[in-house]
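[1] The sequence isn't on hand, but the structure is:
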């Protein structure tokens, strides 16, 4: 196990190395491999040692800004592909490949929100079922019994069977 090895990586020259690897585009998994530790260990180090987390974050941000600046320079120099890419990603409301009208786009976004909400509800229901210790079949049977009782009650009151 890599207990105690983190101290070496808190030294300024090694923090700079971590930052450089991140700036070069290495993933956390690849960085962990270079260090000789498990990716989970690196995750723990990031949580426990703010210096490690910060240098990896800064390294990624620097890489993003470097690439963004290069893309911007290319777009300014007339590289059409760079121009298109830049506009599509930085001015999405105006430059996108969608063939939808603004109203259709709003509808699609609303449907997406509805689908996400339904998924959240289903996840919550599954959590409640799990926490209650009841199986879905037991709860369904309980619900159906209540519906049958309600239906029988309506039959007695109306004298005719009600639609359920």
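    Great, that's in hand. Fair warning: this is a prediction, and the values are worked out from it, not measured in the lab.

[2] going forward, measure contacts and count neighbours with C-alpha atoms only.
    Noted.

[3] in the protein, which spans are helices?
    6-9, 12-23, 28-35, 39-48, 50-76, 80-90, 102-132, 136-158 (DSSP state H).

[4] angle of the longest one against helix 136-158?
    Relative orientation of helix 102-132 versus helix 136-158 (axes from the mean of the first three to the mean of the last three Cα atoms, to 10 degrees): 100 degrees.

[5] mind listing what's buried in helix 102-132?
    Buried residues in helix 102-132, counting neighbours by 16 or more other Cα atoms under 10 Å, are absent.

[6] what distance separates that helix from the middle of the whole chain?
    Distance of helix 102-132 from its chain centroid, counting by Cα atoms, centre = their mean, to the nearest Å, is 15 Å.

[7] likewise the fifth one?
    Shown here is helix 50-76, whose average C-alpha point lies 21 Å from the average C-alpha point of the whole chain (Cα atoms, centre = their mean).

[8] hang on, the earlier thing: could you export the helices of the chain as TSV, including distance to residue 96?
    Formatted as TSV, the helices of the chain follow (distance: least, Cα to Cα, whole Å):
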stretch	distance to residue 96
helix 6-9	44
helix 12-23	29
helix 28-35	32
helix 39-48	37
helix 50-76	17
helix 80-90	6
helix 102-132	11
helix 136-158	45
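
[9] put this beside the first:
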């Protein structure tokens, strides 16, 4: 029975489920479990059936973009609406501000502009004929 099981997943409905699970952030291992197959079987099917590979990729791209957008929004700061209850019991909408997140800014810059922002900087030595001798150094003068 397992031999023909792939057939239900290469249908339009099956591919939509796979894409949705990927979009929801499930790992390939979790998706395989939802499909009732082993992780290695899913890996084989991804190589054998392009539609399965495409559905996983399409679903993951959507959620990756959402996370990227959320991180950028957090890094820059943003205004948002929130409902609050007044002392009189009225529900009012209030505009609040979420200030920029320094950690998100650092993460973004280290990944997007690594040459300028990474912790370890590569320094090229241009003069290789420097003679450093410590000898009889006396700093008491």
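    On my side now, so go ahead. Please read these numbers as outputs of a predicted model, since none were measured by experiment.

[10] TM-score of the superposition?
    Here the TM-score for the pair of chains, by TM-score structural alignment, normalised by the length of the second structure, is 0.66; 103 aligned residues with a Cα RMSD of 1.7 Å.

[11] and the helices of the first structure, which is most packed in?
    helix 12-23 (a mean of 19; mean count of other Cα atoms under 10 Å).

[12] For the residue mapped onto residue 59 of the second structure from the first structure, give its distance to residue 31 of the first structure.
    Using TM-score structural alignment, the partner of residue 59 of the second structure in the first structure is residue 59. Separation of residue 59 of the first structure from residue 31 of the first structure (Cα to Cα, to the nearest Å): 12 Å.

[13] can you check residue 64 of the first structure too?
    Counting by Cα to Cα, the gap from residue 64 of the first structure to residue 31 of the first structure is 18 Å.

[14] hmm, back to that, now do the shared contacts for residue 59 and residue 31 of the first structure.
    Overlap of the contact sets of residue 59 of the first structure and residue 31 (by Cα atoms under 8 Å, 6 or more residues apart in numbering) consists of 18, 21-22.

[15] Checking my notes, residue 83 of the second structure in a strand, right?
    Yes. Under DSSP: H, G, I helix; E, B strand; the rest coil, residue 83 of the second structure falls within a strand.

[16] dump the residue contacts of it.
    91-94.

[17] Same list (the shared contacts of residue 59 and residue 31 of the first structure) but as JSON lines, adding distance to residue 70 of the first structure.
    Shown next, in JSON lines, are these (distance: Cα to Cα, whole Å):
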{"residue": "18", "distance to residue 70 of the first structure": "23"}
{"residue": "21", "distance to residue 70 of the first structure": "19"}
{"residue": "22", "distance to residue 70 of the first structure": "18"}
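
[18] from these, which single one is nearest residue 154 of the first structure?
    Checking those against residue 154 of the first structure by Cα to Cα gives residue 22 as the nearest, at 69.2 Å.

[19] Leaving out chain neighbours, which residue sits closest to that closest one?
    residue 59 (5.0 Å; Cα to Cα, 6 or more residues apart in numbering).

[20] Distance-wise, check that neighbour relative to residue 29 of the first structure.
    From residue 59 of the first structure to residue 29 of the first structure the distance is 15 Å (Cα to Cα).

[21] Any chance of CSV for the contacts of residue 83 of the second structure, columns secondary structure and distance to residue 72 of the second structure?
    What follows is the contacts of residue 83 of the second structure, written out as CSV (DSSP: H, G, I helix; E, B strand; the rest coil; distance: Cα to Cα, whole Å):
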residue, secondary structure, distance to residue 72 of the second structure
91, strand, 31
92, strand, 29
93, strand, 25
94, strand, 23
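
[22] From the centroid of the first structure, which residue is nearest?
    Central residue check for the first structure by Cα atoms, centre = their mean: the C-alpha nearest the mean position is that of residue 116, 12.5 Å away.

[23] That one maps to what in the second structure?
    For residue 116 of the first structure, no residue is aligned by TM-score structural alignment.

[24] Kindly report the same for the one 10 residues further on.
    Mapped onto the second structure by TM-score structural alignment, residue 126 of the first structure lines up with nothing.

[25] Just give the nearest non-adjacent residue to the aligned partner of residue 93 of the first structure in the second structure, would you?
    Aligned by TM-score structural alignment, residue 93 of the first structure pairs with residue 115 of the second structure. Take residue 115 of the second structure and drop its neighbours on the chain: the residue closest to it by Cα to Cα, 6+ apart is residue 121, 7.8 Å away.

[26] still on that earlier bit, could you report the neighbour count for the match of residue 93 of the first structure?
    Look at residue 115 of the second structure: counted by other Cα atoms under 10 Å, it has 13 neighbours.
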